[in-house]
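Colleague: Sequence below, structure please.
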Amino acid sequence: MEVKLSQKAQAELGTLMVNTPDLIHLLSLLPKENLSEYPLLQKELTSKHPNSRSYNKALKNKTFTKEEFRDRIFARLDVFAYEMAVNLNTDYLVERVSLIVGADIARIDELEINEIGADVLQRILTDLSTDVCKQIQPKGDHPFLAERGRIDHGFWRHADKAYNAYIDGYNTQASLDAWCQLNLHTRCPQSFIRWLKTYGNPKEIAEWMSYVA
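Modeller: Take a look at the predicted model:
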């Protein structure tokens, strides 16, 4: 496969190619399946990485155990999950739990998976998984934050209304465009439906909420 790069991109690639430590570090962070054709390289990228060696040395010296290291990771993931969850619409979860415990808030600590329900837990986990992608998506991918080109702020500041119209059945470009002209007095961008299929409700996107604040 031939890829044509700009001169600046070629220069950056050249710098990376001659800077072996940086290149090795980047390769070590790739998903393993991306290096499946290079098993020896894949193995040594991990085993000979300075951080892998320092980690194994700490285990050997009993600075901490593997379980303690794992638990610290999970504790950090708990923080990530909470910070994302409080910004999601979780009314369905609150409603389910309230039906089980009523006013006995202390009982929440004793709930079992089957009491909350696999369907509810799967939904919250799916929502969190989707939100992870939104969190790491470059801001420039949101049209209303683009630094170049013409931005129709008259539309994007009311993207939540266009989203509701889409949910209500105006789910083709032509019908949604007609709705926007009638109700928002502007056209619906060609990219909007594709954008909302990726990101969902604008009101659940932190960047959009900051944009309209």
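
Colleague: Every contact and neighbour count from this point should use C-alpha atoms.
Modeller: Will do.

Colleague: The nearest residue to residue 196 once chain neighbours are set aside sits in which helix or strand?
Modeller: Spatial nearest neighbour of residue 196, excluding adjacent residues (C-alpha to C-alpha, 6 or more residues apart in numbering): residue 163 at 7.3 Å. Take DSSP states H and E as the rule and residue 163 turns out to sit in helix 159-167.

Colleague: The structure of the following sequence is requested for comparison with the preceding one:
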Amino acid sequence: MDDKAKRQLGELLVDQDKLLEVLSANTQALDEYPELQQHLLLKSQNSIAFRKALRDKTFTKEEYRDAILLRLDWIGYELASSLDLDFLIQRVAALVGSDLESIKTLSIQEIGEANLSKLLHMMGSHIIAHPESNKSRFPWQSVRGQANPAFWRRADLAFDMYQQGYNSHWKLNSAFKDKYDIPVPQSFVRFVRDYGDPRLIPEWTSWKEES
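Modeller: As a prediction, the model looks like this:
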């Protein structure tokens, strides 16, 4: 460490407020100091803004939680789609056969606690083993070879067809493929329900302009 770096470190050590500001930028690095980590999390500007919004009844804690779960739901779907789920498919097929609608009402016990536990373990292992593949927020940003850019460039057209009544994957895929000769990913209907019109998503509009 050169003299300039030592001087800057010394300035931080004697200026506690500045030191806390620097540390708060990466609280995950403070796992070995849980009390300090918790203090910084509670004192961050975003945490203060969150508590103020609760007091002002901008939203409820339950609504905030539901927004988190909605995002995790999509992340979980994206992660699981990249895994080999034949064991799960075979289990469900043995239960419902060709009755696709019955899948929606299967219980944890019917799917199997061991199967669900295995799935969660696989997802966790994938996150740890492939951190670089978990950075995409939207399907067209995927780096796992599943982005399907030919379709996502026309996602606005697929959304319009969805609004016209083609609101199941089977209907939308058939109509869109007939018109544009491009299949619709199974995740698209879910995407529409979660995010709506892609034209209202800045990440999509900028990606389309650049691609």
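
Colleague: Next up, the contacts around the counterpart of residue 94 of the first structure in the second structure.
Modeller: In the second structure, the residue matched to residue 94 of the first structure (TM-score structural alignment) is residue 89. With contact set as C-alpha atoms under 8 Å, 6 or more residues apart in numbering, residue 89 of the second structure has no partners.

Colleague: Quick check: the gap between residue 89 of the second structure and residue 82 of the second structure.
Modeller: Using C-alpha to C-alpha, to the nearest Å, residue 89 of the second structure is found at 14 Å from residue 82 of the second structure.

Colleague: I'd like to know how many residues surround whichever residue in the second structure pairs up with residue 113 of the first structure.
Modeller: Correspondence of residue 113 of the first structure to the second structure, assessed by TM-score structural alignment: residue 108. Neighbour count for residue 108 of the second structure, taken as other C-alpha atoms under 10 Å: 11.

Colleague: Check the secondary structure at the nearest residue to residue 108 of the second structure once chain neighbours are set aside for me.
Modeller: Spatial nearest neighbour of residue 108 of the second structure, excluding adjacent residues (C-alpha to C-alpha, 6+ apart): residue 116 at 7.7 Å. Classification of residue 116 of the second structure by DSSP: H, G, I helix; E, B strand; the rest coil places it in helix.

Colleague: What residues does the residue nearest to the spatial centre of the second structure make contact with?
Modeller: With distances taken as C-alpha atoms, centre = their mean, the residue of the second structure nearest its centroid is residue 75 (3.1 Å). By C-alpha under 8 Å, 6+ apart, the contact set of residue 75 of the second structure is empty.

Colleague: what does it align to in the first structure?
Modeller: With TM-score structural alignment as the criterion, residue 75 of the second structure pairs with residue 80.

Colleague: Where does its match sit, in terms of helix or strand?
Modeller: Going by DSSP H and E, residue 80 of the first structure is in helix 66-85.

Colleague: what about that helix, how far off from the second structure?
Modeller: Compared with the second structure after fitting, helix 66-85 of the first structure has a mean deviation of 0.7 Å; criterion: mean C-alpha distance after the TM-score superposition for the first structure.

Colleague: May I see the buried residues of that helix?
Modeller: Under the neighbour-count criterion of 16 or more other C-alpha atoms under 10 Å, helix 66-85 of the first structure has 81, 84, 85 buried.

Colleague: Tell me the spacing between the second one and residue 114 of the first structure.
Modeller: It stands for residue 84 of the first structure. Spatial separation of residue 84 of the first structure from residue 114 of the first structure under the definition C-alpha to C-alpha is 24 Å.

Colleague: again, but for the first one
Modeller: The gap separating residue 81 of the first structure from residue 114 of the first structure is 21 Å, by C-alpha to C-alpha.

Colleague: Skipping its backbone neighbours, what lies nearest residue 30 of the second structure in space?
Modeller: In space, residue 30 of the second structure is closest to residue 37, 5.7 Å off (C-alpha to C-alpha, 6+ apart).

Colleague: For that neighbour, list the residues it contacts.
Modeller: 27, 28, 30, 31.

Colleague: And the first one? What does it align with in the first structure?
Modeller: Using TM-score structural alignment to pair residues, one finds that residue 27 of the second structure aligns to residue 28 in the first structure.

Colleague: Verify the stated contact: that match with residue 45.
Modeller: Yes. Taking contacts as C-alpha atoms under 8 Å, residue 28 of the first structure lies within contact range of residue 45: 5.3 Å.

Colleague: Report the angle between the helix or strand following the helix holding residue 163 of the first structure and helix 159-167.
Modeller: For helix 159-167 of the first structure, the succeeding helix or strand toward the C-terminus, using DSSP H and E, is helix 173-183. In terms of direction (axes from the mean of the first three to the mean of the last three C-alpha atoms, to 10 degrees), helix 173-183 of the first structure departs from helix 159-167 by 130 degrees.
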